[in-house]
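K.L.:
Below are the sequence and a predicted model for it; my questions follow.
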Amino acid sequence: MAEKLYIYDTTLRDGSQGEGISLSVEDKIKIAACLDRLGVDYIEGGWPWANPKDMEFFRRAREMTWRQAKLTAFGRTRKPGGRADSDPNLLAIKEAGVKTAALFGKSWDLHVTAALETTLEENLAMIADSVAFLVAAGMEVIYDAEHFFDGFKANPDYALATLKAAAAAGAGWVVLCDTNGGCLPDEVAAIVTRVRQEIQVPLGIHAHNDGDLAVANTLAAVKAGCRQVQGTVNGFGERCGNANLCSVLPNLELKMGYQCLPAGQLSHLTEVSRYVSEIANVVPPGNQPFVGYSAFAHKGGIHVSAVLKASQTYEHISPHLVGNERRILVSDQAGASNLRCKAEELGVELSKEKEQALINGIKEMERRGYQFEGADASLELFLRKTLGEYRRPFEVEYVKTLVEKRPGREATSEAIVKLKVGEQVVHTAAEGNGPVNAMDNALRKALEEVFPVIGRMRLTDYKVRVLDEKDATSARVRVLIESRDGSGSWNTVGVSTNIIEASWEALLDSMEYALLKQSRNLKPN
């Protein structure tokens, strides 16, 4: 039977310290519930003394049922010269109403003397008093040894003494933190091995990613003896982030043979990754290992041909193990294998003649600046239209955009559209904070009454790239739009020397694809 590792998620606390990430109490509740369903062992809800929002989270969490995870309150050791039983930070942890606490304390002598401005002896007393106070209150205490690896390299005897103080006071776990994120895997492995010889309490690892090694350092620490793994979903966190659980978990389970999550739960990892990104309003990087949109995307014709014969030729694991899927990209570098696979995926039969015609058409479109590898929705519409299998459910008679700028006032934008839906002519206008937003609003206004699905989709990303920089303001531009509804996301593309026209083309494709998706879902199985 595989050895059990304990997974400690700190997305709601350490992850929310990442630049651009701000989670409401409701956001935190949703993410915590998602993590509990995934099957992590600990969910660090926040620092109740430092943030009223975190205390509100714990109040709300007490009203919920948690089937797997232990909710954990975070805090620091008592202040120098103070008492644990009157320290407001420790009292707030008790007030949070959870059974597990994570306390961080100083293990680097430089931090003790320069940051805390106290003695090394007093720091040991602070650690022991704080841990003992919460243990006496009936709590499981996880001691996070902040800056431990740097502290060990500077003064190993003192760094170990801080761990021994926590262990002697009753800490259930001692977690070694690479807080500055600058250690190398061989250093981590050697130091963890030494600590195991001195400390009998189970060890954990908390790695930051400033050297782009947080995942590697976490795996090295586990191999050397750590049995609790701390990290965040998608690697969210301060500066360069924390160890990314979306990479750590599959490596530990699929490559190293440990049990991290309940059986079968790893297959929900991609879903969790994207859900957390959506709640945090962060566009996930396409090339993120394991769970990224491009993690199992194949473009080169030789690659695709090989993958279709034996997936392991260009895939290190099967995508379904982490809930992801293989994607075959069609571009000017693609061969017949790519196109055949894409057609099969869409349920389209291709003759040799149609196949070659489509390849030539795609290569010509990409010569003009289109990029279908990042716009699967536009590619599907192009294929179906070219093969005569799709007709747009409405006709555009015209679209007009107006931008007005007066001295001392912000610019205003208005779009006017005239559409024909069946026999019905729809003529409407809408304003927006820019011409693209105005076109989006006008198109929605014209279509939502006939096609309610349009009201359930929204644009989540808009990118513009200049294709011919030497042509300056007359250059062609490529617009990529990402849209999303309750069941997923899709990407569309438009190209023109006129940025408004390119945006309109990508916008129109986006709404057409939403209607195509709905028509597929309405068909009987």
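P.N.:
Everything's here; your move.
K.L.:
okay, CA-based contacts and neighbour counts for the rest of this
P.N.:
Will do.
K.L.:
Tell me which residues touch the residue of the chain most remote from its centre, please.
P.N.:
Residue distances from the centre of the chain (C-alpha atoms, centre = their mean) peak at E423, which lies 44.9 Å from the mean C-alpha position. E423 makes contact with no residue under the criterion C-alpha atoms under 8 Å, 6 or more residues apart in numbering.
K.L.:
Comparison target, given below:
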Amino acid sequence: MAKRIEFYDTTLRDGTQAEYFTLSVEDKLRVAQKLDELGIDYIEGGWPGSNPKDARFFKEVRDLNFKHAKLAAFGSTHHPRKNPEDDPNLQALIEARTPVITIFGKSWDIHVKEALKTTLERNLEIIEASVAYLKPHCEKLFYDAEHFFDGFKADKDYACETLKRAQAAGADVLVLCDTNGGTLPHEIVEIIKEVKKRLGKGVSLGIHAHNDSECAVANSLMAVLEGVIQVQGTINGFGERCGNANLCSLIPNLVLKMGYEAQSKNYLHRLTEVSRYVCEVANIPHPSYLPYVGHSAFAHKGGVHVSAVMRHPRTYEHIEPELVGNVRRILVSDLSGRSNILYKAKEFGIRLEPDDPMLANIVAEVKKLESEGYQFEAAEASLELLMYRLIGEPKQYFELLGYRVLDMKSTEDGLPLVEATVMIRVPPGVGVIEHTAASGNGPVNALDNAIRKAIGRFYPQLKEMALADYKVRVLPGKPGTAAKVRVLIFSRDNHEVWGTVGVSHDVIEASCRALVDSINYKLFKDRHKNKEG
């Protein structure tokens, strides 16, 4: 029987320490839902005692229903000069009301003396007291042994004693952290073997590796081979300095190549989608060369490679790309992308067969739009509307005939006056023409208000729809202000959140395309639900 491994994601906490990688509370909530859809076992939401953003996240996340994942709150052991019951950090962990609590403590004597400014014995007391105090307040408690491998190299007896104290106090898993990322795979093996000898066969260990020596994934794999049951990491390896162990590599390596069982195995086809989704939400480019999930991971360009792959993909591919939700990219073939389109069509309720000529048309159009800068990973509402239009069933409930935006600033200190005028036909083609104007806080808000004003009497349900987020990305190409931009809009109603996308050299035009898609999608899904009812 295959051994089981648990995946613990810390993108929302450790990942956000990466340079240029930031997530709002709303972003974190969306990413948490995606991680649950991937079958992640534990999602670390943040450090509730460290900042208001994380405290707010733990309040709002209670409204979400996770199908599998358990949420973890992260924090440190109590202050050297306080008792556990008086420590605000521990109280914040309890008030987060998560089923899992993860606390970290010092393993390296230099940190105890220089960072905590306390004695080695007092540090042991702090670890034991913190774990024992928190344990009754959660279903599971994980102890992160910070800087464990460096601490072990400096003083193995003391480093192991810190683990024993956490174990004695009731920690469910002792997580060995390579916090500086400087340990090599052969050292990981040797140290874990020694730890198991000292703590006994029944100890449950985890691994938390950083990537400063480009060994985070390798170190994690070697740790699992030595009996570690929990692997911590982040989506795409985001994290402080050079990042954390990349779960997008670890998950397929462990379940596809090493035969381990995990809940994520059932959702591996969503791996690429989640990887790209996180980048879109964080508004940063998705790294093309990521293993398994990168745009170039299964790309073949010319010559001997293409010829061989066309005969037998295994000649130059270590796995089938569809297993991780990616696609083979061969410029001379029209096969690329078919499986993904078929999968999405089924998800959207569109019936397509593999030999349907319409499938090739959809693939070609999607590829054309992607070459123009569109990305649909976080904008599935736009993709669904596009597919319905291409099969001859457009889900379009109004026609934007034209618009004008006036953005005027009269004084240096005053706020700009923004007004949008729109001309709209409802329904498209043969309906009534509405010509209205509205103001707003910025051009996009003004356009949104004007469109709603024009069609509100036809579709009163738009009152429950709101713009949840708005992101602009400058695309590679022409330099400076001549570049194309991609606008990603997230909208919500009382039931769900959806994303739409628009691309143009003009940011207003790109925004307008995404906005029109968003409103049309709201009307489409409402009508679909009414038919089902």
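P.N.:
Thanks, I have the structure now. As the structure is a computational prediction, the values presented were derived from the model and not from experiment.
K.L.:
follow-up on the earlier one: any idea how far the residue farthest from the centre of structure 1 lies from Y513 of structure 1?
P.N.:
Relative to Y513 of structure 1, E423 of structure 1 is positioned 22 Å away (C-alpha to C-alpha, to the nearest Å).
K.L.:
mind listing the strands for the stretch 151-300 of structure 1?
P.N.:
Secondary structure of the stretch 151-300 of structure 1 by DSSP state E, counting those that start in this stretch: the strands cover 173-178, 203-207, 228-231, 297-298.
K.L.:
got those as TSV, with distance to E117 of structure 1 and mean neighbour count columns?
P.N.:
Formatted as TSV, these follow (distance: least, C-alpha to C-alpha, whole Å; neighbours: other C-alpha atoms under 10 Å):
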stretch	distance to E117 of structure 1	mean neighbour count
strand 173-178	21	26
strand 203-207	25	27
strand 228-231	29	28
strand 297-298	53	20
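K.L.:
Nearest to A442 of structure 1, out of those?
P.N.:
Closest approach to A442 of structure 1 among the strands of the stretch 151-300 of structure 1 is made by strand 297-298 (35.1 Å; C-alpha to C-alpha).
K.L.:
just checking, what packs against the closest one?
P.N.:
strand 327-328 (3 or more C-alpha pairs under 8 Å, 6 or more residues apart in numbering; DSSP states H and E).
K.L.:
The strand it packs on vs structure 2, mean deviation?
P.N.:
Taken over the aligned residues, the distance from strand 327-328 of structure 1 to structure 2 averages 7.1 Å (mean C-alpha distance after the TM-score superposition for structure 1).
K.L.:
quick one on the thing from earlier: just put the strands of the stretch 151-300 of structure 1 in TSV and tack on distance to S496 of structure 1.
P.N.:
Below are those laid out as TSV (distance: least, C-alpha to C-alpha, whole Å):
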stretch	distance to S496 of structure 1
strand 173-178	49
strand 203-207	46
strand 228-231	44
strand 297-298	27
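K.L.:
who wins for proximity to F57 of structure 1 among these?
P.N.:
The nearest among those, by C-alpha to C-alpha, is strand 228-231 at 19.9 Å.
K.L.:
what span of structure 2 lines up against that closest one?
P.N.:
Mapping strand 228-231 of structure 1 onto structure 2 (TM-score structural alignment) gives residues 230-233.
K.L.:
To what extent does that stretch diverge from structure 1 after superposition?
P.N.:
Looks like 2.1 Å for stretch 230-233 of structure 2 (mean C-alpha distance after the TM-score superposition for structure 1).
K.L.:
Need the contact partners of that stretch.
P.N.:
Applying C-alpha under 8 Å, 6+ apart, the contact partners of stretch 230-233 of structure 2 are 5-11, 173, 175, 205-209, 220, 224, 244-247.
K.L.:
do stretch 267-287 of structure 1 as well
P.N.:
21-23, 27, 31, 34-35, 38, 233-234, 246, 290-295, 320-324, 461.
K.L.:
Just to be sure, W490 of structure 1 is in a helix?
P.N.:
No - under DSSP: H, G, I helix; E, B strand; the rest coil, W490 of structure 1 falls outside any helix and is assigned strand.
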